[in-house]
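Chemist: Sequence first, then the predicted structure:
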Amino acid sequence: MSAGGEHLKDEVRLALKDPADSDIEHSIQIITREKGTRRQVVLSGGIAGLVSRFCVAPLDVVKIRLQLQIHSLSDPASHHDVVGPIYKGTLSTMRTIIKQEGITGLWKGNIPAELMYVCYGALQFTAYRTTTQILAQLDPHRLPPALESFVSGAVAGGLATASTYPLDLLRTRFAAQGTERIYTSLLASVRDIARSEGPAGFFRGCSAAVGQIVPYMGLFFATYESLRPVLSGLENMPFGSGDAAAGVIASVLAKSGVFPLDLVRKRLQVQGPTRTLYVHRNIPEYRGVFSTIAMIVRTQGVRGLYRGLTVSLIKAAPASAITMWTYERSLKLLRDFRVAE
């Protein structure tokens, strides 16, 4: 969020309490002026998603490969007959992918992912801004600032996730491909899934995604809005960016709490007629969120729900920092040069 946080909310609250300026339209105009026009917000969100996605794509591929791996690394007997690679950590997985698939293997699924991140970023920030404006109309029954941020973040995350989910599924399936290609292109993958799985095939695991993203984004934005005003006033911050530091902390805390649902989502996304054709040929058949969780706990233990957590946290920190930093700077440049007003 730009020049927002508590300062903006206090300004809006004061405007609403002033008898001379108490109409709702005045408060909305204040928010719009401070945070930029709708087109500026959409464009800034899209730019932020595009830049962030490209930078962390290799870590994303590594995370997906680790999440889809079901055999135990501590028990050699569990993978003596496994067909395909065996990954044992972030750096080792990167080396294996580069050795077997080339450097471009680390960017598999990047095209649908870039499309998803651009659309997701634009939808997310637009929905967050719109929800914040709507909540401003509740005066004098305004929600507490932290709760406002939670509600706005949850609504924004849920809407953006559901709207862009087919691209998320395609990203996972491309990233899970090994040297043998299941899908030859983005258009071919859309055609194949539509023909063999129907429209529902594009939304496998969507309930886990929404169940994950709503609390994640709510907690993320609530923490970010609380930390940003404090950290922005501190000196000697990395790159002089308090909002980037706030994004890192908020992302790590939120990501850890909902990670099992992220893993379940990935396992469900590769279900269907191509389940045994990915780089991991032994992916079990899963049918629903709760049954998947129960099956993973029963066969792999609770730790099985957290496979790939380390690289996920490593990815989350720079991804969120880059996203928030790029969004703030892009919006500032657009406003300074009066672009897309």
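Modeler: Ah, there it is. Numbers count the residues shown, from 1 in each chain.

Chemist: C-alpha from now on. contacts and neighbour counts both.
Modeler: Will do.

Chemist: Now for the most centrally placed residue in the chain: which residues touch it?
Modeler: Centroid-nearest residue in the chain, with Cα atoms, centre = their mean: residue 213, separated by 7.5 Å. Residues in contact with residue 213, defined by Cα atoms under 8 Å, 6 or more residues apart in numbering, are 154, 157, 158, 161.

Chemist: all helices of the stretch 1-150 of the chain, in order?
Modeler: Per DSSP state H, counting those that start in this stretch, the stretch 1-150 of the chain carries helices over the ranges 5-17, 24-35, 38-68, 90-101, 110-136, 145-175.

Chemist: what's the closest of the ones you listed to residue 341?
Modeler: helix 38-68 (6.7 Å; Cα to Cα).

Chemist: buried stuff in the closest one?
Modeler: Using 16 or more other Cα atoms under 10 Å as the test for burial, helix 38-68 gives 38, 40-54, 56-68.

Chemist: Same check on stretch 326-341?
Modeler: In terms of neighbour count (16+ other Cα under 10 Å), stretch 326-341 has its buried residues at 326, 327, 328, 330, 331, 332, 334, 335.

Chemist: still on that earlier bit, quick one: the residue nearest to the centre of the chain from residue 145, how far?
Modeler: Residue 213 sits 20 Å away from residue 145, taking Cα to Cα, to the nearest Å as the criterion.

Chemist: Count the residues that sit near residue 83.
Modeler: Around residue 83 there are 11 other residues, counting by other Cα atoms under 10 Å.

Chemist: dropping in the other structure now:
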Amino acid sequence: MGSSQESTFSSASTAAQVNALDLLPVYAKELIAGGAAGAFAKTAVAPLERVKILLQTRTEGFQSLGIVRSLRKLWQYEGIRGFYKGNGASVLRIVPYAALHYMTYEQYRCWILNNAPSVGTGPVVDLLAGSAAGGTAVLCTYPLDLARTKLAYQVSNVAQPGNSLGNSGHQPVYNGVKDVFKTVYKEGGARSLYRGIGPTLIGILPYAGLKFYIYEDLKSRVPEDYKRSVVLKLSCGALAGLFGQTLTYPLDVVRRQMQVQNKQPQNVNDTFRIRGTFQGLLLIIRCQGWRQLFAGLSLNYVKVVPSVAIGFTTYDMMKNLLGVPPRERAHPSAGNK
């Protein structure tokens, strides 16, 4: 009798847990799964992201180093923790960013389909919806990206604690995201939290749109029997990401240099100050050479593929755990992300 009651109680508890998950709308489950996937993928490639930022901002001692030598130098000066400096801000940013990006993508896509039938239902809709969603997500999370860049930019010398290699002691040492926000706000108010937002928006609008456009277009060319293949989806996503980032990467370099230029040596500020996106592109080409516009791009290629792979795998696992139905059945008009 007791055993029967325990079995009944256990079954009731399991049913309650299942019902609690079922109460969540599908988009909420997808946001949870996407946020977890984004955070895990970002953390996995954090060391490569740190090196990429150091190359983009021409931090002293890292300009001419390759990936392996840069990682060794970071290990020498800061140890294992140096690989993940700024990753906290990156994770804090990627969770709401991914949530907003995909949620608003679906909303914009539905709005376009319902209000602009002349656009059609093909990948062009994904181009427009993805661009708008990318801009929305950036506007809402940009201060966190600024904090991530500033934390990743400072490289402390172990032999001289508190000093930054790239700035000969001129740059203050930030102790975390909150400290960055306080310091930046004191320097120029709320507006300074959005320094570099111009090239970011100009870069994210075509990148986010192209990413969705290319991914959906490639996926539409896949034979029906292989449309559910995770490996094939991964390949389409990786190609879309690589192609989109190559076209918009110079704008990312301008953005990074704008974010950190006020913390560089005074003589550099006098002769090299980026005031706008296109002016920044021309200034970098004239003073640093056109190759600087693609500094760290090869490293970006190296980190994009594993990041996409890890993100897809984690996302699928989380969807299975949360009981998310296939998007084709849940939202027949929305298409796959």
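Modeler: In hand now; what should we look at? Remember, it's a predicted structure, so these values are computed and weren't measured experimentally.

Chemist: TM value for the aligned chains?
Modeler: Here the TM-score for the pair of chains, by TM-score structural alignment, normalised by the length of structure 2, is 0.77; 286 aligned residues with a Cα RMSD of 2.8 Å.

Chemist: most neighbours, which of the contacts of residue 213 of structure 1?
Modeler: Highest neighbour count within these, by other Cα under 10 Å: residue 157, with 29 neighbours.

Chemist: what about it, distance to residue 150 of structure 1?
Modeler: Remark: distance between residue 157 of structure 1 and residue 150 of structure 1 (Cα to Cα) = 10 Å.

Chemist: Now for those two: what residues contact both?
Modeler: With Cα under 8 Å, 6+ apart as the test, residue 157 of structure 1 and residue 150 both reach 217, 218.

Chemist: before we move on, the earlier item: kindly reformat the helices of the stretch 1-150 of structure 1 as CSV containing distance to residue 309 of structure 1.
Modeler: What follows is these, written out as CSV (distance: least, Cα to Cα, whole Å):
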stretch, distance to residue 309 of structure 1
helix 5-17, 30
helix 24-35, 34
helix 38-68, 8
helix 90-101, 10
helix 110-136, 20
helix 145-175, 16
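
Chemist: Tell me which of those sits nearest to residue 306 of structure 1.
Modeler: Proximity to residue 306 of structure 1, assessed across those by Cα to Cα, is greatest for helix 38-68 (8.1 Å).

Chemist: okay, that closest one sits on what stretch of structure 2?
Modeler: Aligned using TM-score structural alignment, helix 38-68 of structure 1 spans residues 27-57 in structure 2.

Chemist: That stretch spans what distance, first to last residue?
Modeler: End-to-end distance for stretch 27-57 of structure 2, by Cα to Cα: 38 Å.

Chemist: what about residue 70 of structure 1, neighbour count?
Modeler: Quick note: residue 70 of structure 1 (other Cα under 10 Å) scores 19 neighbours.

Chemist: Tell me how many other residues surround the nearest residue in space to it that is not next to it in sequence.
Modeler: Distance criterion Cα to Cα, 6 or more residues apart in numbering; nearest residue to residue 70 of structure 1, sequence neighbours excluded, is residue 283 at 6.9 Å. Counted with other Cα under 10 Å, the neighbours of residue 283 of structure 1 add up to 19.

Chemist: Just to check, residue 283 of structure 1 is in contact with residue 66?
Modeler: No - at 12.0 Å, residue 283 of structure 1 does not count as touching residue 66 under the criterion of Cα atoms under 8 Å.

Chemist: How far does the match of helix 38-68 of structure 1 sit from its chain's centre?
Modeler: Stretch 27-57 of structure 2 sits 6 Å away from the centroid of its parent chain (Cα atoms, centre = their mean, to the nearest Å).

Chemist: cool, and stretch 232-248 of structure 2?
Modeler: 14 Å.

Chemist: residues contacting residue 61 of structure 1?
Modeler: Taking Cα under 8 Å, 6+ apart, we find residue 61 of structure 1 in contact with 106, 107, 108, 175, 176.

Chemist: Of all the helices of the stretch 1-150 of structure 1, which one is nearest residue 203 of structure 1?
Modeler: Shortest distance between residue 203 of structure 1 and the helices of the stretch 1-150 of structure 1, using Cα to Cα, is found for helix 145-175: 6.1 Å.

Chemist: State the span of structure 2 onto which that closest one is aligned.
Modeler: The aligned range for helix 145-175 of structure 1 is 122-152, by TM-score structural alignment.

Chemist: next one: stretch 208-217 of structure 1
Modeler: Under TM-score structural alignment, the match for stretch 208-217 of structure 1 is residues 199-208.

Chemist: And that stretch against structure 1, how far off on average?
Modeler: On superposition with structure 1, the mean distance recorded for stretch 199-208 of structure 2 (mean Cα distance after the TM-score superposition for structure 1) is 0.6 Å.

Chemist: got it, and stretch 177-187 of structure 2?
Modeler: Stretch 177-187 of structure 2 sits 1.3 Å off on average (mean Cα distance after the TM-score superposition for structure 1).

Chemist: which other residues reach that stretch?
Modeler: 88, 89, 143, 144, 147, 148, 150, 151, 174, 192, 193.

Chemist: Apply 10 Å and report the result again.
Modeler: Residues from elsewhere that reach stretch 177-187 of structure 2 (Cα atoms under 10 Å, 6 or more residues apart in numbering): 86, 88-90, 92, 143-144, 146-148, 150-151, 172-174, 189-195.

Chemist: Whichever of the residues you listed end up buried, select them in ChimeraX.
Modeler: With 16+ other Cα under 10 Å as the criterion, this ChimeraX line picks the buried residues out of these:
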select :86,88,89,90,92,143,144,146,147,148,150,151,173,174,192,193,194,195
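
Chemist: Tell me the residues of structure 1 aligned with stretch 241-261 of structure 2.
Modeler: Against structure 1, stretch 241-261 of structure 2 falls on residues 251-271 (TM-score structural alignment).

Chemist: Enumerate the positions of that stretch that are buried.
Modeler: Using 16+ other Cα under 10 Å as the test for burial, stretch 251-271 of structure 1 gives 251-256, 258-271.

Chemist: and if you look at stretch 276-283 of structure 2?
Modeler: Across stretch 276-283 of structure 2, burial judged by 16+ other Cα under 10 Å covers 276, 277, 280, 281, 283.

Chemist: The first one -> structure 1?
Modeler: In structure 1, the residue equivalent to residue 276 of structure 2 is residue 288, according to TM-score structural alignment.

Chemist: didn't its match look like it was pressed against residue 261?
Modeler: No - using Cα atoms under 10 Å, residue 288 of structure 1 is not in contact with residue 261, being 11.4 Å away.
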